[in-house]
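Asker: the following block contains a protein sequence and its predicted model.
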Amino acid sequence: MPSHLSRLVFRRLLANEPIVYRGCVRRRQYSSVVRASKSLRPALTPDGVQGLPVQQARSFFNLNIFAKKDERKEADMDPGIDKMMELAKRQRMSARMPPIEDVVLAITQFVTAKRKHRKAMKDTQAQYVLQSLRYYFKAVKEKQDQGEALPHILGPAELRKTAKVLMLEGEPLSAAHTELAALLYEETHAPGQPRLLKTVMIAYVKMLSLTGSTSQARKLVLQWEKDNAASESSSSQIEEVEAENSDLAEQDEMVDYMLDPTSLRAWSIVLQGFALEGNDAEVQNTLARTIESSAISPRVARIMLEYSLRRDDLAGVKHWWDTYRERAMELPSPDIHSATRMGQQLLQVLKWCLARNHLDTGHAIVKEVMTTNPSKAVWDAIFVWAAGTKRSVDEIDRMMTVMEKSNGTISDTAQWRTPDVATMNGLVEYAISNNDPYMAERFIALGRDRNIEPDTQTYVLQMDYRLSVGDVDGALIAYKNLQSMDLSSNEDAKTVNRLVVALCKSQRHDFDTIMNVAGDLSDRRIRFEPDTVSALSLLHLNRDEEHDVVDLLNTHAFHYASGEREQVRSTLVNFCLDPSTSTSQAWQAYNTTRTIFDETPRDVRTELMTSFFTRERTDMGVRVFQHMRMHTRADTIPTVDTYVACFMGLAKLRDIESVEVVHNLLKLDYNITPTTYLRNSLIVAYTACGKGRKAMSFWDDIVASKEGPSYNSIHVALRSCEKSPFGDWRAKDLWQLLRRRNVELDQALWSSYVAALAGNGDNDLAIGTVEEAEAKGELEVDSFLLGSLFAGAGGQVKQTEIEAWGKEKYPEQWAELEKFGEDSDEVGMRAFRIDRRVAP
């Protein structure tokens, strides 16, 4: 049996899950468990009795064949996050807060889970922890002021663990991380807790230094040294005790600091912060401060070496490489700075020399490290240097032979240096970085000649460079070869994610092929990258598999940082906004987005609402608006602009019921103060729906308001008069008001006014007004004015009269108007294609 099938079988057995194979040709005949489907022909049971038909459908994240189709996976979150999200929602709603015991339990569960799996906090998670701790500390102070006891509190141990989780690396830092560290520092900055304070202080310094606030971190360290000068002498002993009591991963984290006092550890973090900011003056000042307190540690030397590499400082690279190498070799224990780390730093320096064409420097460094008996990791770096300096594969092969012969001088056979698969992978990776897949294949062949078989990393590299050149089928072959390897360390996770995305985008591979690869990732509980989730979501949406999309997002979306969630959300939103997407699919995608991505901001929701208006589905657009209206987030609930966008969209579709629904919601919305801009949109909406008199009531509100009317208000009011019974009377009164107030009457206002006069059938008055104003020099008759007058005329007969007058009186302007072309509606009313739209 193939190895990947063996793994599949054992995974199912260990998880107590059924083994389902959709390709079984005898399943229909012998299955006693059938699924109902009206669209399939009834099947025969083993007894020959006609039974219900069978339709086997693969469910991506639920392999239980007995599950109901409508069952959906619950949102998969880290422990405690759901309670913290509930607290945040109640705070937004000003509702009753949860018991403090529940908040303490949620924080404890979350921190414990993060420490167990050694996973850093996402920015969204840091925000929830920050809100929960703020609520907790506030509640504690209130209880203490009232003299009440608190049986459930977060003690020093829990707060220290929170600070240590905050320092875990692997996620981009945000303002929430820094604020959380600041809160912990403020609440624990008290005498009697030196060990707790040191951990929290280091966490705060690290957050500040890595988020661009290194100057503030420097002030914090100086203040801490001033306050704790007496206890500093015992800090190294405390650090050693912490290292002894930490788990293995924490020992790796403490490795660089076990010989340094706490202040030097903090100063090294500050040094790294200034180096990342590129602040050379502060880097030199902090370095001098560090050297004054102690000798240069390997960590400080490494920070300065990487700083010099980023600045392309050749002299600095030479100096700090020598310093780092000397300090690393002086360490008493090889476990502190292993040969592997030395080889990694050497490889980094040599690659920099190759990229910057500093070959002489690279040759000098290689010659120097070869004077001693270098470790295998150093040899591996030298082989890459040889490949970068155009040594052939055969020459590198001879160098490997030289390395093997040098083992005769080493008595301990465990220390012998022999090329292995790591050596070959380093060479293959360098060839790929230079876009030389041919050389990469030659190095793989060299490994086979030396009886070095490819490992997981080799096939991962093969997949990488094949995907980079668009060879999806070649990457799929490498993936199949990968299935026979040990994948327990999940080295292939990111590359297989890339493969899934490439398969989805290729449009040449069938659904089962894609699901087999994605299913393998799911079975191994590997993290799906945002690109993978986006690609699979589109795949399921195009197949109308809404349940699979929801299950997919519930499984992965709540483990993403805010930027990653936004990436997936944008994919779904763009799918909704795509005109080629059917309305039903767009609505399903919107509902999924609203359910999973509750943080979707107002502008995105408004764009979705407008898109449904464009699809002429006012019911869906209004529903999107109502969802915003019922939301609790301040950045999501509708504003004046949202109401205006909704009214303008409804005006185009002339849906009076929807306009009245939204208007009623506006009346109940205490967050909105009516403005002229908002009332203008109401005039436009009610006018478009044939409710001119109702629309003019808002003009009265505008006139009576403190803000008063704008030019757009005058335009929309005149348009309302144009569509209202006896609107010409209101138009004349309004026009006289404008004259009394000495309002500047431009060409556009004249066009709206004469159209309002003609709107109620009085062509003589409208034509007479135009001729009189032209004679007085108050307006100039152009094609837009004639087109407005023609569009405002009430009835086909009246339009004919306007047309005859215009052709006779202004033949040139009318000929120009006819160039625009015209449209007619269902009752035969015509209108030239001039832009008479008015903004609210």
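Answerer: Looks like it arrived, so ask away. Residues are numbered from 1 along each chain as shown.

Asker: from here on, just use CA atoms for contacts and neighbour counts.
Answerer: Fine.

Asker: list the contacts of the one helix or strand Leu666 maps to.
Answerer: Leu666 belongs to helix 656-668 when assigned by DSSP states H and E. Contact partners of helix 656-668, identified using Cα atoms under 8 Å, 6 or more residues apart in numbering, comprise 618-619, 622, 643, 647, 650-651, 672, 685-686, 689.

Asker: go again with 6 Å.
Answerer: Contacts of helix 656-668 from elsewhere in the structure, counted by Cα atoms under 6 Å, 6 or more residues apart in numbering, are Cys689.

Asker: ditto for stretch 373-389
Answerer: Counting by Cα under 6 Å, 6+ apart, 340, 343, 347, 417, 423, 427 sit against stretch 373-389.

Asker: out of those, flag the one nearest to Arg448.
Answerer: Thr423 (12.5 Å; Cα to Cα).

Asker: what sits against the closest one?
Answerer: Counting by Cα under 6 Å, 6+ apart, Thr423 makes contact with Asp380.

Asker: and the strand or helix carrying it, which residues are buried?
Answerer: Per DSSP H and E, Thr423 falls inside helix 421-433. Within helix 421-433, the residues scored as buried using 16 or more other Cα atoms under 10 Å are 421-432.

Asker: now flag whichever of those residues is closest to Ala149.
Answerer: Ala422 (59.7 Å).

Asker: use this one as the comparison:
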Amino acid sequence: MPSQLTRQVFQRIISNEPIVYRGCLRRQGFSSIAHAHDGRRIYLARKCALPVGRRHQRRTLFGLGGMFRPKAPRDSREANYVPGIEKMVEFEKRERMKARLPPVEDIAEALRAFIKHKAVDWGYINDTQAKLVLLSLRYYLQELAKLGEGGSGPSWELGAHLLNKIAGGVRKSMLENSSQAHVDLARLLSDEFANPKYSANNAGLGEELYIASLTCSGRTDEAKKFLLSATAERSSRNVLGPDGMGKDVEGDASESADLRRWDYVLRGFLKENNEIEALRTADLLRARGLGLTMRITTDMLMFYTRREDLKAVMLWWGECNALAQSLHAFQQPAYHTAVHEVLLWCLASNNLRFGHQVVKDVMVSNPAKPIWDAVLVWGAGTKKSVDEVGRMLDVMERSNESIPNEADWRVPDAATVNALVRYAISQSDPYMAERIITLGRKHRIEPDAETFVLQMDYRLSVNDVDGALIAYKHLQAQDLSANSDVPAVNRLIVALCTGQRHDFETIMSVVADLADRQANFEPLTVSTLSVLHMNRDEIHDVIDLLNTHSFGFSTTERATIRKTFIDYSLDSQTTTTRAWDAYTILRSIFDEMAREERTQIMLNFFAHKRPDMAVTVFNHMRQHTRKDTMPDNDTYVSALLGCAKLKDLESMEVVHNQLKIDYNVTQNTHCRNALIIAYSLCGQAREALDFWDEIVASREGPTYNSIHIALRACEKSAFGDLKAQEIWARLRKNKVDIDNSMWASYVGALAGNGDNDLAKSTIEQAEQKGELEIDAFLLGSLMDACAGQTKQADVEAWATDRYPEVWHFLRKKIGWKVEENGMRRMNIDRTVTP
């Protein structure tokens, strides 16, 4: 007989409770402490000494109390919306549903909160946020206009300052990722600033913002027309200068502001690879006396390097160098960038002669430190060894002897080493990069944060994850306040997750460091970590991770994460439970998931043989508020066929009932065909034929598929042969073209109801009249439709005697398989589609 101790041990195991003994000499507990922070979990197994006085044991009824004690649910992290955005999301939803809109004061407060947050650190406004701000601001301005002049007050006034803040954020955003929402928002701000109640500075800001939005979205022609029109309008209001261009007395219409707007236009044409319009714009600037800035000249130079046009590059390099001499702009960053990029292009395109000329041009006088860095990279690119580059560093240091002021010395530093390392990375030469870092140490140049970031990059490029981890550890001792290492750390996390060589704790330690700094997680990082947690069944951690980061991403970035979850859910290796967890996360966090994606997930659950889950996904689509997400005819067809394939009548009727009351969907022939198939496969063939009558009575009428489907329903319906004869007579009366497959469906419907004699005579008569050619598919369909083994034997005997060659081909080449009930099923495809 089992002892009391044995029973207690098993009871504790069953109730998932620890086994404790009051007289234990080593009163220590081991606990797994889960720390949730910024969307990730860190699991630390540690000993925790528990005082004896605080450890109490209690007995419960039969020791099974733990089985009935509910486990405390874990709260997931709330969605990390940017301040103000959540109210805007609610407003957008209400407007879409045509529900009662929130008070305008709430929208104004949401805009204030959003602007206040963005004013701290102007990260770009993504397209999703731009859409919400556009809708909210438009609503606010409309309500403000309804009040008129007398209705404005402190609680209703956003003010020009706050609008300027929105404009500033939009302008920075467009340079990174422009969208139609940015353009529309810029237009709204431009129109609002055109109101006389704002100053001319505001009007100029609005114009500039709209021009920038157009050029960043590939509509530079439109931007140029708008700018010409605005310039002409200003000219008509102000005194014309000697060159015929308006000289606005107001500050924002100054020459520098005008030049800045034309700079947007010129760069827009260059971005669109429109050389003709870019040159015309440059000529227009010269004709108007504005001239070309160093930035414009550099942009033109870079444009022609991308086009591999040596003559044009030489021409614009001359312009750039001459402009630098005339303006004494050798210290401008734009000039330094031009020298560096031109020399790199000469190396890549093998235009070494021109490159040597560029080096000669810039080394005429004692050049600035960034120019020295570019020349050193040129030296490394012209096949000089690392040692020879080291001697060039010595020359650079000796050149300072002729400079009396020590503050003006050109001293090689970490930036010099980093430029050389970047070139080595561009040549896919990590060995050279390592030697350059060693060379820098020999010259007393210690690596800085950027050096270690570059080291992580080239080590990851050769899949040296361990080496990248070492560089990452060295990076921790550097000043990371600028967050320049964040992209590299993101790539390291992805490499750690995908490499499958490092343990979970190592990955989480890197993730924790990034989260503690409140740095940005890139979409790929979020996707990879989500899959890692999903495979560990850590669903709450996935939700926390997504709630923390996903709502700050743009539409495109969210789409990449969404695709990862969809692919994970649809993967054949993913279990049904995990696929359902993935869908639950998708539905709660990615509400924008499209109808097509939801349909794929629904069909996947049918493939998992879980019609209940599939129908739940379908019902969620029905409950949605967006029309582009609600099910359409094709969705209903997919759901009906999925239920039919599994012969799940209950689920199929749920879908059909939804179809009956869905006023957004008008049933067509395609949908009714699916209903016939679904009811037939679910054993309700008689009811299925009612939909055939609806098809015949509809304006659209039946298709050839409808006829096949109806005859197949007759095959499985009681007294279906009578309905089949009725359908056949109608076809013959209307002189519908009938092919062999249609004859096969008809005789199958007759044989399915046991009328073999009529089926055989029909075939013989049709053959005699030349209406039918006997083939294997016809006989196979007849054989497959027979009701019982006796009927199949009768058809076999008839076919062997009447059509021996066709039957021999059917038997030997196509064959059949015998089911458990003894029925033979031909290896032919008799499936019908809507």
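Answerer: Right, received. Where do you want to start? Just so it is clear, the structure is predicted and the values come from calculations on it, not from any experiment.

Asker: ok so, going back, ok, then the element right after the helix holding Thr423 of the first structure?
Answerer: With elements assigned by DSSP H and E, the helix or strand that comes after helix 421-433 of the first structure is helix 437-449.

Asker: mean offset of the helix or strand following that next one relative to the second structure (after superposition)
Answerer: For helix 437-449 of the first structure, the following helix or strand on the C-terminal side (DSSP H and E) is helix 456-468. Overlaying the second structure shows helix 456-468 of the first structure at a mean distance of 1.3 Å from the equivalent residues (mean Cα distance after the TM-score superposition for the first structure).

Asker: show residues contacting the helix or strand just after helix 456-468 of the first structure.
Answerer: Moving toward the C-terminus from helix 456-468 of the first structure, the next helix or strand (DSSP H and E) is helix 472-482. The contact list for helix 472-482 of the first structure, computed with Cα under 6 Å, 6+ apart, reads 459, 463, 466.

Asker: distance check, the last one against Ala502 of the first structure.
Answerer: It stands for Arg466 of the first structure. 11 Å (Cα to Cα, to the nearest Å).

Asker: and the helices in the stretch 301-450 of the second structure?
Answerer: Secondary structure of the stretch 301-450 of the second structure (DSSP state H, counting those that start in this stretch): helices at 310-327, 333-349, 352-362, 369-381, 386-398, 414-426, 430-442, 449-461.

Asker: Throw those helices into TSV and include distance to Ala471 of the second structure, thanks.
Answerer: Listed next are these as TSV, based on distance: least, Cα to Cα, whole Å:
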stretch	distance to Ala471 of the second structure
helix 310-327	39
helix 333-349	27
helix 352-362	34
helix 369-381	23
helix 386-398	22
helix 414-426	14
helix 430-442	12
helix 449-461	6
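
Asker: looking at these, which is closest to Tyr21 of the second structure?
Answerer: helix 449-461 (51.6 Å).

Asker: residue in the first structure matching Arg171 of the second structure?
Answerer: Using TM-score structural alignment as the criterion, Arg171 of the second structure maps onto Met167 of the first structure.

Asker: ok, now Asn366 of the second structure?
Answerer: Checking TM-score structural alignment: Asn366 of the second structure goes with Asn373.

Asker: and Ile452 of the first structure, what's its match in the second structure?
Answerer: Using TM-score structural alignment, Ile452 of the first structure pairs with Ile445 in the second structure.

Asker: before we move on, what about Glu158 of the first structure?
Answerer: Alignment note (TM-score structural alignment): Glu158 of the first structure maps to Leu162 of the second structure.

Asker: and that match, how many residues sit next to it?
Answerer: A count of nearby residues for Leu162 of the second structure, using other Cα atoms under 10 Å, gives 16.

Asker: how far away is it from Asp612 of the second structure?
Answerer: The gap separating Leu162 of the second structure from Asp612 of the second structure is 52 Å, by Cα to Cα.

Asker: one more: Ser179 of the second structure?
Answerer: On the measure of Cα to Cα, Ser179 of the second structure and Asp612 of the second structure end up 40 Å apart.

Asker: and the two? Which one has more around it.
Answerer: Neighbour count, other Cα under 10 Å: between Ser179 of the second structure and Asp612, Ser179 has more, with 19 against 15.

Asker: before we move on, back to that, pull the most distant pair out of the buried residues of helix 421-433 of the first structure.
Answerer: Taking Cα to Cα as the measure, the buried residues of helix 421-433 of the first structure have their most distant pair in Val421 and Ile432, spaced 16.1 Å apart.

Asker: helix/strand/coil for Trp122 of the second structure?
Answerer: coil (DSSP: H, G, I helix; E, B strand; the rest coil).

Asker: now it, nearest residue through space, not along the chain?
Answerer: Closest residue to Trp122 of the second structure in three dimensions, ignoring its sequence neighbours and counting by Cα to Cα, 6 or more residues apart in numbering: Gly169, at 6.2 Å.

Asker: could you do Leu678 of the first structure as well?
Answerer: Leaving aside its sequence neighbours, Leu678 of the first structure sits nearest to Val644 (Cα to Cα, 6+ apart; 5.9 Å).

Asker: A helix includes that neighbour, no?
Answerer: Yes - remark: Val644 of the first structure belongs to a helix, assigned using three-state DSSP.

Asker: count of neighbours near the aligned residue in the second structure for it?
Answerer: In the second structure, Val644 of the first structure lines up with Val637, judged by TM-score structural alignment. Residues near Val637 of the second structure, counting by other Cα under 10 Å, number 22.

Asker: now Val637 of the second structure: how far from Pro631 of the second structure?
Answerer: Shown here: Val637 of the second structure relative to Pro631 of the second structure, a distance of 10 Å by Cα to Cα.

Asker: pull out the buried positions in stretch 542-550 of the first structure.
Answerer: For stretch 542-550 of the first structure, a neighbour-count test (16+ other Cα under 10 Å) marks 545-550 as buried.

Asker: what's the closest non-adjacent residue to Gly822 of the second structure?
Answerer: Once flanking residues are discounted, Gly822 of the second structure sits nearest to Gln789: 6.9 Å by Cα to Cα, 6+ apart.

Asker: that neighbour matches what in the first structure?
Answerer: With TM-score structural alignment as the matching criterion, the partner of Gln789 of the second structure in the first structure is Gln796.
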